[in-house]
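**Student:** I would like the atomic coordinates for the input below:
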Amino acid sequence: MWGTNGNCTIPTNATGIIANITIVAPTAAGFLIIYPADATQPTASNLNWKAAQGATPNLVTVGLSASGAIKVFNKFGTVQVIIDITAYLLPATTAAVGGRNRISLDQIARLRWDQDPGRVATFATGNNPGGIAFDGTNIWVANSGDNTVSKINLATGTRTDYPTGHGPNAIAYDGTSIWVVNASDDTVSKINPTTGTTAGTYATGNGPSFVVYDGTNIWVTNYNDGNVSKINPATGTVVDTYATGAGPQGIAFDGTNIWVTNYTDSTVSKIDPATGTKTNYPTGLLPQGIAYDGTNIWVANSASSTVSKINPVTGAKTDYATGSRPMNVAYDGTNIWVTCINSDAVSKINPTTGAKTDDPTGNGPIGVAYDGTNIWVTNYTDSTVSRLLPGQ
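**Tutor:** Predicted coordinates:
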């Protein structure tokens, strides 16, 4: 991967890449695994498909080997693979935050710390932002208070608002389109990220809450129905509906299974995406957000002020303290980030030790996402989004 290929130059100290991986013309049902060339092949897949399925993308973050290489494994048949690199990752620096390379010497001489790209920044959104996602280029925020979604430039915070359905509260990206859950309409909107045009609005179950893409289908949790909808992203058709626990909210994909937090049950459901077979494991009280870090499942327990680290094979859990009333979870490749709405802060947690540092946000932090460089947090009460540098 190191060197210049086309318009992309990757330095020899790069440790990983972020890429849009697209499969084309598969001859058989199968799956794809992307991993460092000198590592043991993992069991979790990055993309899954059926025979003759149309072009299917997924955003993948993968480490590089000591020689700067990756391996691509296809289980069955043949398939064309397109790797479109959007960013590369560099080793963490041991220099203090605010080191001389962040801004120029001229900027330092003129005391232009306002131009420091690593400083904490706050940008306006629509009213009452909640769900948040990154599409490889821009940050997207669902604004439940004015029925819009905001597309936000990473560097400047400049935003464009596009209409959605009523009560948009969650958002996901499938490699091609932005998907927005409209809680008040019992629908999900499919939006073109370039034009903001709504390509389709499709029915879900009652009380849709969160959304995720598994490389093949869109999945939406239906809080009032106690189930999850599996949706064909091309047609918007509900392919299947599978039972969860009571009050399903957060949803994540670990490369093999779908995971759903059950708010009323205080459990998490592991669901086979092909059959709907589920296994429930205990969490803390009133679980909401959920994320996968490549090894473990992480669940924010809103009434316990904890986050649960769950072994995806056994369901065994370890609980770590967070701020007050944790809401949602994200992983930045090193740390776990949990928004804590009553603390007006985001908790940065070491996934091995559980050691915690709280960073201030705006008022009412709910959603959290990572863009490959910064952590982004939606502040529901302020109608803003905060941009934080993970090293700060």
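**Student:** drop to CA atoms for contacts and neighbour counts, all remaining ones
**Tutor:** Noted.
**Student:** ranges for the strands of the stretch 101-250 of the chain?
**Tutor:** 121-124, 129-134, 138-143, 148-153, 159-163, 168-173, 178-182, 187-191, 198-203, 208-213, 218-222, 227-231, 238-243, 248-253 (DSSP state E, counting those that start in this stretch).
**Student:** Doesn't Ile83 belong to a strand?
**Tutor:** Yes - membership of Ile83 in a strand is supported by DSSP: H, G, I helix; E, B strand; the rest coil.
**Student:** surely it meets Asn20?
**Tutor:** Yes - the pair Ile83 and Asn20 qualifies as a contact (C-alpha atoms under 8 Å) at a distance of 6.0 Å.
**Student:** picking that back up, how about the strands of the stretch 101-250 of the chain, which one is nearest Ala345?
**Tutor:** strand 121-124 (13.7 Å; C-alpha to C-alpha).
**Student:** List of residues touching the closest one?
**Tutor:** Under the criterion C-alpha atoms under 8 Å, 6 or more residues apart in numbering, residues Gly157, Ser383, Thr384, Val385, Ser386, Arg387, Leu388 lie in contact with strand 121-124.
**Student:** Those in strands, which ones?
**Tutor:** Thr384, Val385, Ser386, Arg387, Leu388 (DSSP state E).
**Student:** And this one, please, so the two structures can be compared:
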Amino acid sequence: MAFDGTSVWVANQFSDTVTKLRPSDGARVGTFAVGKRPLGIAFDGSSIWVTDNRSNDVARLRAEDGEPLGTFPVGEAPAGIVFDGVNLWVTNRGSGDVTRLRASDGALLGTVAVGANPSGIAFDGANVWVANSGSNEVTKLRAGDGANLGTFPVGDGPDGVAFDGVNVWVANFFGKSVMKLRPSDGVVIGTFAVDDGAAGLAVAGPHLWVANSGTDRVTELRILDGRVVERFRVGKTPAAVAFDGTHIWVPNSGSNTVSKRQAVGPA
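**Tutor:** Predicted coordinates for the structure are as follows:
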């Protein structure tokens, strides 16, 4: 799921499409065909990029109208995707690596080996962070050239990754927790309990939102100290979270719905 500044985009993994929603009322603006089993979505300022997990490529759509702009091969079983301001980075679960594509034309710039089953990915302004769900660690890559700057242990089954402007956060799917890491050296600053199946993460102002697929809830945490602000019931099997500047959006893969909630809360 991603927000492009105007619309919310949702990957429909079992229908091989993405849906564009109007944030004001959730109305469907359009649904567009992509590759097989779409999972991750990123916005580069003009285009939407979608990882196609079963066809081992990424699809590029014009954000304005969903017009297809190309399909580009990556590694095996691509999952997460992030834009660093110039290039796209794609995690390939099946091949244990990350692919770097030039956003202007989709050209392959390189492939970097990381840990086992890389899933979530985030950019901190200088580096790319990859959650390796099969090896319980995160890898830090220099965005400029893909150099491996270190691998750091986290919890059980790391999935989502997010950057809050100061720290990196990792959701541990099987560990029922999120971890806060110092970007300079990967040191774990804190570990905070959440619900089962911690997956996607999103930062919204002073709070971090966590999709808990095992309990059909999202957890809202205070970034300052990791304190749980509130837990909210959503649809079945929430997998990700996106923030549109005002509201939190959650795709519920088990009920084929999305949930929308006001993000404003106490600091």
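**Student:** Superpose the two chains and report the TM-score.
**Tutor:** Scored against TM-score structural alignment, normalised by the length of the second structure, the superposed chains reach a TM-score of 0.96; 261 aligned residues with a C-alpha RMSD of 0.9 Å.
**Student:** equivalent range in the second structure for stretch 288-304 of the first structure?
**Tutor:** Alignment of stretch 288-304 of the first structure against the second structure: residues 159-175, by TM-score structural alignment.
**Student:** what's the neighbour count on whichever residue in the second structure pairs up with Thr237 of the first structure?
**Tutor:** Using TM-score structural alignment, the equivalent of Thr237 of the first structure in the second structure is Ala107. Residues near Ala107 of the second structure, counting by other C-alpha atoms under 10 Å, number 13.
**Student:** And Ala147 of the second structure, by the same measure?
**Tutor:** For Ala147 of the second structure, using other C-alpha under 10 Å, the count is 12.
**Student:** Which residue of the first structure sits opposite it in the alignment?
**Tutor:** By TM-score structural alignment, Ala147 of the second structure lines up with Thr277.
**Student:** does its match really touch Ile271, like I thought?
**Tutor:** Yes - Thr277 of the first structure is within contact range of Ile271, at 5.6 Å (criterion: C-alpha under 8 Å).
**Student:** tell me, how many neighbours does the nearest residue to Trp89 of the second structure once chain neighbours are set aside end up with?
**Tutor:** Distances taken as C-alpha to C-alpha, 6 or more residues apart in numbering put Arg100 closest to Trp89 of the second structure, at 4.6 Å, once the chain neighbours are dropped. Burial measure for Arg100 of the second structure: 24 neighbouring residues, criterion other C-alpha under 10 Å.
**Student:** circling back to that earlier point, please say which of Ile83 and Asn20 of the first structure ends up with more neighbours.
**Tutor:** Of the pair Ile83 of the first structure and Asn20, Asn20 is the one with more neighbours under other C-alpha under 10 Å, namely 19 against 14.
**Student:** Contacts only, for the more buried one.
**Tutor:** Pro57, Asn58, Leu59, Val60, Ile82, Ile83, Asp84, Ile85, Thr86, Gly175.
**Student:** Can you turn the buried part of those residues into a PyMOL selection?
**Tutor:** Provided next is the PyMOL selection string for whichever of the contacts of Asn20 of the first structure are buried by 16 or more other C-alpha atoms under 10 Å:
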select buried, resi 57+58+59+60+85+86+175
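**Student:** any idea which of the contacts of Asn20 of the first structure is the one closest to Ala321 of the first structure?
**Tutor:** For the contacts of Asn20 of the first structure, the nearest to Ala321 of the first structure is Val60 (29.3 Å; C-alpha to C-alpha).
**Student:** That closest one is in contact with Thr22, isn't it?
**Tutor:** No - the criterion here is C-alpha under 8 Å, and Val60 of the first structure misses it with Thr22 at 10.1 Å.
**Student:** All the helices of the first structure, in order from the start?
**Tutor:** In the first structure, the helices defined using DSSP state H lie at 105-109.
**Student:** who's sitting farthest from the centroid in it?
**Tutor:** Going by C-alpha atoms, centre = their mean, the residue of the first structure most distant from its centre is Ala109, 38.7 Å out.
**Student:** Trace it over to the second structure, please.
**Tutor:** Aligned partner of Ala109 of the first structure by TM-score structural alignment: none.
**Student:** residue in the first structure matching Val218 of the second structure?
**Tutor:** Using TM-score structural alignment, the partner of Val218 of the second structure in the first structure is Val346.
**Student:** picking up where we left off before, distance of the match of Ala147 of the second structure relative to Pro163 of the first structure?
**Tutor:** According to C-alpha to C-alpha, to the nearest Å, Thr277 of the first structure and Pro163 of the first structure sit 36 Å apart.
**Student:** hang on, the earlier thing: quick one: contacts for the match of Thr237 of the first structure?
**Tutor:** Going by C-alpha under 8 Å, 6+ apart, the list of residues near Ala107 of the second structure reads Phe72, Leu101.
**Student:** neighbours of Gly150 of the second structure, just the number please.
**Tutor:** Counted with other C-alpha under 10 Å, residues neighbouring Gly150 of the second structure total 14.
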